[in-house]
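*Asks:* Sharing a model prediction with you, sequence too.
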Amino acid sequence: MQRVYQRVLDHGYLGRERAAAELGMEEQEAAEAIARLRGLGLLRGSPAAPDRLIAVSPETAVAARVGRQEIELRERELQLAELRSTIEAYGSVYQRDLRRRAQSAGVEVLDGLSLIGSVLDEEADRCRTEVLTLQPGGPRIARALTDARARDTAILARGARMLTLYQHSARFNQMNRDYVKMVTGLGAEVRTLNTLPPRLIVFDRKVAFLPDRDDTSMAVVIRNSSVASYLAQSFDHFWAEAVPFAEVGRSTREMDASADIDSQIVRMLVSGDKDEMIAKQVALSLRTCRRRIAVIMERLDARSRFQAGYETRRREAAAEAGR
């Protein structure tokens, strides 16, 4: 194509036969090149002699072909922007209605830790009979425990029942132990399980707080008594399976909890779970979890994770048979 364009720039010619002859091309090839060049706007017919081809500068061809499309594209973009703006103008109306319907259904989304804390304090102040708390994860941070002390002390002072569930790993942190000793001294009950579902707080079986699925700075408040009661019954199920929190020393219950953690770790090792997943499930730091895995492997004299699982099952079966 460039040879044809160059030939027209130099001399101009008539038709594909002459182009083919002068450039040593097949007539079909010359015809296709001319057609493409004309389609690009780089060749045009002469007004005086339509069959004679005249070369057009690329700048002119761009202005004629691309420029027109650019104008059409800009016009289309403006139309799309206007359409988007018109539609999005109804977004605030929709969101207001969505919030209204959510509130009428007893569901409210709280955005921001300060707002969550404020609403939580309000509901705690209204609580008169019972507060249930699922607290998964390992040791709680100092600030959270400080906030909880004031709130829980006020609830317990009113004579309300307080039941709290932690994971077993919370037993081995001194701040958690101090907090548990304080609230149980005021009448609260605290138990632990190996694993727990996401966090849950239920006041008087009428109002429940749930975490947002993806954003830790958001929470959901449920004021529908039927839903809150259902969540409270779910809590009751976990509570029945849990064991009381040991306050001091390495009690038999603490040793049992430690064994439960090891059993869970072995089960997940055999299933092929990564160390990060295991640590999250049993609420241990990754470093502590890996150290515990190493101790388990050494205790079982296992050279592989599969062997650790096999040896654990063998020992459990032998112990069961000896009873």
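*Replies:* Yep, it's here.
*Asks:* drop to CA atoms for contacts and neighbour counts, all remaining ones
*Replies:* Will do.
*Asks:* Quick one: the helices in this protein, in order.
*Replies:* 2-10, 15-23, 27-39, 58-88, 91-104, 113-126, 142-157, 174-185, 225-241, 252-270, 275-282, 286-299, 305-322 (DSSP state H).
*Asks:* what packs against the second one?
*Replies:* Meaning helix 15-23. Other helices and strands packing on helix 15-23, by 3 or more C-alpha pairs under 8 Å, 6 or more residues apart in numbering; DSSP states H and E, are helix 2-10, helix 27-39.
*Asks:* From the chain's centroid, how far away is that helix?
*Replies:* With C-alpha atoms, centre = their mean, to the nearest Å as the basis, helix 15-23 stands 67 Å off its chain's centre.
*Asks:* put this beside the first:
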Amino acid sequence: MSTNRTKGAHPHPITELCKEGSRLYTTALRAGRVSRADTEAAPCLLELALLHPDPDDPTWLRPVPPAVALAQRLHPIEREITEHRRLSVQLADAFEPFMALGMQTTTTSDSITVLEGGERINAALNLATAQCQTELLTVQPSDRVSERSLLRSLERDKPLIERGVKVRSLYQHTARYNPEKLSYVARLSDGKVEYRTIDELVERLIICDETVAFIPARDDHQVALELRHPGLVRYLVKVFEYLWDRAVPMSAGTPYGAATDGITEIQHSIAKLLVEGHVDEAIARRLGMNVRTCRAHIAKLASALGSGSRAQLGYLIAQSGILEQEH
């Protein structure tokens, strides 16, 4: 092997030796020395100062006692730890005058934090879920969620499930026809999580341990509110439970089957929103589907009721009594 091998050509962490380095260091400790030529295959021994030249014969190398070598490696680490401790004390001293004031002036604004930007929102969510010990509740409207977002949710949920945290998530019925969501559910549906769907959800909601909640504050989801006010969080938990009791377990199969009147569950939901005066785009957004799919359902609803126009459809829906039926 070439003897002009440059330093750094045999890299590895300072906390371990390569197999050849371990063997040669063991040999040197037992025999008291090792040939310099033999160490060419493991230059890390010299880089980590585990061997030093024999003062009587430089063609040989003698081992540095393990206790001495360990102390040499630990010294810079301990020095760094000491420096961090010193900085921690300085920070504590700097904030100490304000701590008493902060305890005396607890207001509603202290319980509401505005999070701007996706990075800060995700950092706050990651911290809250990492501290979650009992239960995570989530509301996830719309099926138009990218695979990347679903994988990020999976990565966030998995450690929770592994440490025994209960997870309950609400989606819209349209999630049942989203392959990405179904794959996501299948990867976690081992009894430790519950998924249900409902026809209509308004906005996203995440609640950890009934102590902290996150809601969007802008339509583009680039601003969110972190809520820690007990009254607000308690109210949002009640909203979640209200929706949860009316939702259908994901394992129960599709809720879109046609009723005896030939109108499906989703078409009943569309009919209700049509009568309330919502336009196609608003209906699609609230039910978590694209506008084309929404209009296709409206066309089927019109056909089932024998409507020839949009104006007549609203009248026929009101006259048919379908909105008074239980679905």
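*Replies:* Good, I have the coordinates. A quick note: this is a predicted structure, and the numbers were derived from the prediction, not measured.
*Asks:* Show me the one of the helices and strands packed on helix 15-23 of the first structure that comes nearest Ala321 of the first structure.
*Replies:* Ala321 of the first structure lies closest to helix 27-39 among those, at 88.0 Å (C-alpha to C-alpha).
*Asks:* Which positions in the second structure sit opposite that closest one in the alignment?
*Replies:* Helix 27-39 of the first structure lines up with nothing in the second structure when matched by TM-score structural alignment.
*Asks:* and that helix, which residues are buried?
*Replies:* Using 16 or more other C-alpha atoms under 10 Å as the test for burial, helix 27-39 of the first structure gives 27, 30-31, 33-34, 37-38.
*Asks:* For the closest residue to Ala302 of the first structure other than its chain neighbours, give me its contacts.
*Replies:* Closest residue to Ala302 of the first structure apart from its sequence neighbours, by C-alpha to C-alpha, 6 or more residues apart in numbering: Ala308 at 5.2 Å. Each residue near Ala308 of the first structure by C-alpha atoms under 8 Å, 6 or more residues apart in numbering is listed here: 266, 270, 296-297, 300-302.
*Asks:* rerun that using 7 Å as the cut-off
*Replies:* Applying C-alpha atoms under 7 Å, 6 or more residues apart in numbering, we find Ala308 of the first structure in contact with 266, 297, 300, 302.
*Asks:* list the ones among these that the second structure also has?
*Replies:* Counting by both residues aligned by TM-score structural alignment, their matches' C-alpha atoms under 7 Å, the members of those that carry over to the second structure are 297, 302.
*Asks:* Most neighbours among the contacts of Ala308 of the first structure, please name it.
*Replies:* For the contacts of Ala308 of the first structure, the largest number of neighbours (other C-alpha atoms under 10 Å) sits with Val266, at 24 neighbours.
*Asks:* Let me know the closest of the buried residues of helix 27-39 of the first structure to Met255 of the first structure.
*Replies:* Among the buried residues of helix 27-39 of the first structure, and counting by C-alpha to C-alpha, the member closest to Met255 of the first structure is Leu37, at 85.6 Å.
*Asks:* burial measure for the closest residue to that closest one other than its chain neighbours, as a count.
*Replies:* Leaving aside its sequence neighbours, Leu37 of the first structure sits nearest to Leu43 (C-alpha to C-alpha, 6+ apart; 5.7 Å). If you count neighbours by other C-alpha under 10 Å, Leu43 of the first structure ends up with 24.
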